[in-house]
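Trainee: sequence plus predicted model, see below.
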Amino acid sequence: MEESVDKVITQMKDEMKKTLSSYKKYLTTVKTGRAHVSVFEGIKVESYGQQMQLKQLATISTPDAMTVVIQPWDVSIIKEIEKAILKANMGFTPQNDGKIIKINIPPMTEEDRKKVVKLLKQESENYKVALRNARKKALKTIKDLEKEKIISEDESKRAEKEVKKALDDSSKKLDELMSNKEKEILNL
């Protein structure tokens, strides 16, 4: 029943890939002192009687590194978009000219950068815990398979090595992503 060990390892690797993918998505939302459309895309706007994401209602662009321009497809909801940005409490003041909303991104102070990096490291640790939990679950399943004599001790040892390697590789990727984001934040 070698395939059951392979299935366990495949499931664990898939979990780790999802965790890394989720982490990458999280990194796009981290405030860096530069204009990023991803910071604004998920803002919920009350429009047409329901909550919708800003990216569903407008074109969001960055004409330069310090400016975000939001151009609603329907200018009648521009006030709602402006309210939603203020309500999101991100520290930005939108400027509305009736057709577009312009947001100037203030430069981050050294203290702000250090705070963001500290939060980034804390959040990174949460994602590492998720990776370790995936490993723990896989190892438990492998041990159970060995106990039930479904796999041999040798197969169990081989599987444990593969699990350890997968965790090491995923942790290394996560560290690289965090390190790159940290450099981006501190070197602006």
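Mentor: Structure's in. What do you need?

Trainee: going forward, measure contacts between C-alpha atoms and count neighbours the same way
Mentor: Fine.

Trainee: show me where this structure has strands.
Mentor: 44-47, 50-53, 58-64, 67-72, 94-96, 101-104 (DSSP state E).

Trainee: now the fourth one, how far from the chain's geometric center?
Mentor: The offset between the C-alpha centroid of strand 67-72 and the centroid of the whole chain comes to 23 Å, using C-alpha atoms, centre = their mean, to the nearest Å.

Trainee: quick check: angle from it to strand 58-64?
Mentor: 160 degrees (axes from the mean of the first three to the mean of the last three C-alpha atoms, to 10 degrees).

Trainee: can you tell me what sits against strand 67-72?
Mentor: If you take C-alpha atoms under 8 Å, 6 or more residues apart in numbering as the criterion, strand 67-72 is touched by 35-37, 57-63, 78, 99-105.

Trainee: what's the answer for the third one, then?
Mentor: Contact with strand 58-64 is made by 35, 36, 37, 40, 41, 68, 69, 70, 71, 72, 73, 74, as judged by C-alpha under 8 Å, 6+ apart.

Trainee: could you export these to JSON lines, including columns for distance to residue 147 and neighbour count?
Mentor: Putting those into JSON lines (distance: C-alpha to C-alpha, whole Å; neighbours: other C-alpha atoms under 10 Å) gives the following:
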{"residue": "35", "distance to residue 147": "55", "neighbour count": "22"}
{"residue": "36", "distance to residue 147": "52", "neighbour count": "22"}
{"residue": "37", "distance to residue 147": "52", "neighbour count": "19"}
{"residue": "40", "distance to residue 147": "51", "neighbour count": "19"}
{"residue": "41", "distance to residue 147": "50", "neighbour count": "18"}
{"residue": "68", "distance to residue 147": "58", "neighbour count": "23"}
{"residue": "69", "distance to residue 147": "60", "neighbour count": "21"}
{"residue": "70", "distance to residue 147": "59", "neighbour count": "27"}
{"residue": "71", "distance to residue 147": "62", "neighbour count": "19"}
{"residue": "72", "distance to residue 147": "61", "neighbour count": "20"}
{"residue": "73", "distance to residue 147": "61", "neighbour count": "14"}
{"residue": "74", "distance to residue 147": "63", "neighbour count": "10"}
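
Trainee: here comes the other one, which I'd like you to weigh against the first:
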Amino acid sequence: MDDELNFIIDSAKEAMDNAIGHLEKQLLNIRAGKASPAMLGSVKVDYYGSQTPLNQVANVNTPDARTLTIQPFERSMIQAIEKGIMQANLGFNPMNNGDSVIINVPPLTEERRKELAKQAKAEAEDAKIGVRNDRRNANQEIKNLDLPEDTQKDAEAEIQKMTDAHIEKIDKILAIKEKEIMTV
């Protein structure tokens, strides 16, 4: 019986950790003023008829805080890379010099910063919802086990403690990202 209970608690912890991992990955896509290769993580390029992630057809580098350079593995891919960046609708205007694609990252306006902060908040809220759903699922599984009432209450309290810790961690991650976005 204890094994089943431990399994439920471990599964809930793993699911909550996954929600935080997903949040961190999503926040990488929200730019915070500085150029970063992660900004182009969602870009897909038409590579011989199939949609391929940009990082599989080119190297993405940041020579300075305001510039991204994309060096394709094949020179013939330059047009496709430019087209993929435009289709991703990231607000970038790619230019090419014949060898590589260059993107100048424009400084963020105050309005755009607030928009990005709002987007980060929405991602954090989604992560909190995921954590709460994991708590609900774990509590439901605990109720389905035939446990003495005090054991069941202890397990639910442990799940709640874990939930609170994960939500606190999400709040900290969001605060750091908001500060990063709002810093000029």
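Mentor: Perfect, thanks for sending it. Since this is a predicted model, take the numbers as computed values, not measurements.

Trainee: let me see the TM-score of these two.
Mentor: Comparison of the two superposed chains (TM-score structural alignment, normalised by the length of structure 2) gives a TM-score of 0.97, and 184 aligned residues with a C-alpha RMSD of 0.9 Å.

Trainee: which residue sits closest to residue 156 of structure 2, ignoring its sequence neighbours?
Mentor: Computed as C-alpha to C-alpha, 6 or more residues apart in numbering, the closest residue to residue 156 of structure 2 that is not its neighbour in sequence is residue 139, at 6.1 Å.

Trainee: for burial, what's the neighbour tally of the one you found?
Mentor: 21 (other C-alpha atoms under 10 Å).

Trainee: before we move on, back to that, ranking the strands of structure 1 by burial, who's on top?
Mentor: strand 67-72 (a mean of 21; mean count of other C-alpha atoms under 10 Å).

Trainee: average gap between that one and structure 2?
Mentor: When structure 2 is superposed, strand 67-72 of structure 1 averages 0.4 Å from its matched positions, counting by mean C-alpha distance after the TM-score superposition for structure 1.

Trainee: ok, stretch 116-131 of structure 1 next?
Mentor: Mean deviation for stretch 116-131 of structure 1: 1.1 Å (mean C-alpha distance after the TM-score superposition for structure 1).

Trainee: what is the nearest of the contacts of strand 58-64 of structure 1 to residue 169 of structure 1?
Mentor: residue 36 (28.8 Å; C-alpha to C-alpha).

Trainee: pretty sure residue 120 of structure 1 contacts residue 180?
Mentor: No - look at residue 120 of structure 1 against residue 180 with C-alpha atoms under 8 Å: they stay out of range, at 11.4 Å.

Trainee: and these two? Which one has more around it.
Mentor: More neighbours surround residue 120 than the other of residue 120 of structure 1 and residue 180, with 19 against 11 (other C-alpha under 10 Å).

Trainee: give me the residue at the spatial middle of structure 2.
Mentor: residue 26 (1.5 Å; C-alpha atoms, centre = their mean).

Trainee: if we can go back for a sec, map the residue nearest to residue 156 of structure 2 across to structure 1 for me.
Mentor: Matched by TM-score structural alignment, residue 139 of structure 2 corresponds to residue 139 in structure 1.

Trainee: where's that match relative to residue 156 of structure 1, distance?
Mentor: 9 Å (C-alpha to C-alpha, to the nearest Å).

Trainee: show me what residue 163 of structure 2 lines up with in structure 1.
Mentor: By TM-score structural alignment, residue 163 of structure 2 lines up with residue 167.

Trainee: residues contacting its match?
Mentor: Taking C-alpha under 8 Å, 6+ apart, one finds 16, 131, 132, 135 in contact with residue 167 of structure 1.

Trainee: ok, these in structure 2, which still hold?
Mentor: Among the contacts of residue 167 of structure 1, the contacts conserved in structure 2 (both residues aligned by TM-score structural alignment, their matches' C-alpha atoms under 8 Å) are 16, 131, 132, 135.

Trainee: list the contacts for the closest residue to the first one other than its chain neighbours?
Mentor: So that's residue 16 of structure 1. Nearest residue to residue 16 of structure 1 in three dimensions, chain neighbours excluded: residue 131, at 5.7 Å (C-alpha to C-alpha, 6+ apart). Counting by C-alpha under 8 Å, 6+ apart, residue 131 of structure 1 touches 15, 16, 19, 167, 170, 171.

Trainee: can you give me every residue that contacts the third one?
Mentor: Think residue 19 of structure 1. Per C-alpha under 8 Å, 6+ apart, neighbours of residue 19 of structure 1: 127, 130, 131.

Trainee: related to what we said a few turns ago, which one of the contacts of residue 167 of structure 1 sits closest to residue 45 of structure 1?
Mentor: Among the contacts of residue 167 of structure 1, and counting by C-alpha to C-alpha, the member closest to residue 45 of structure 1 is residue 16, at 32.6 Å.

Trainee: these two touch, right, that closest one and residue 134?
Mentor: Yes - counting by C-alpha under 8 Å, residue 16 of structure 1 does reach residue 134; the two are 6.9 Å apart.

Trainee: which of these two has more neighbours?
Mentor: Using other C-alpha under 10 Å, the more surrounded residue of residue 16 of structure 1 and residue 134 is residue 16, with 25 against 21.
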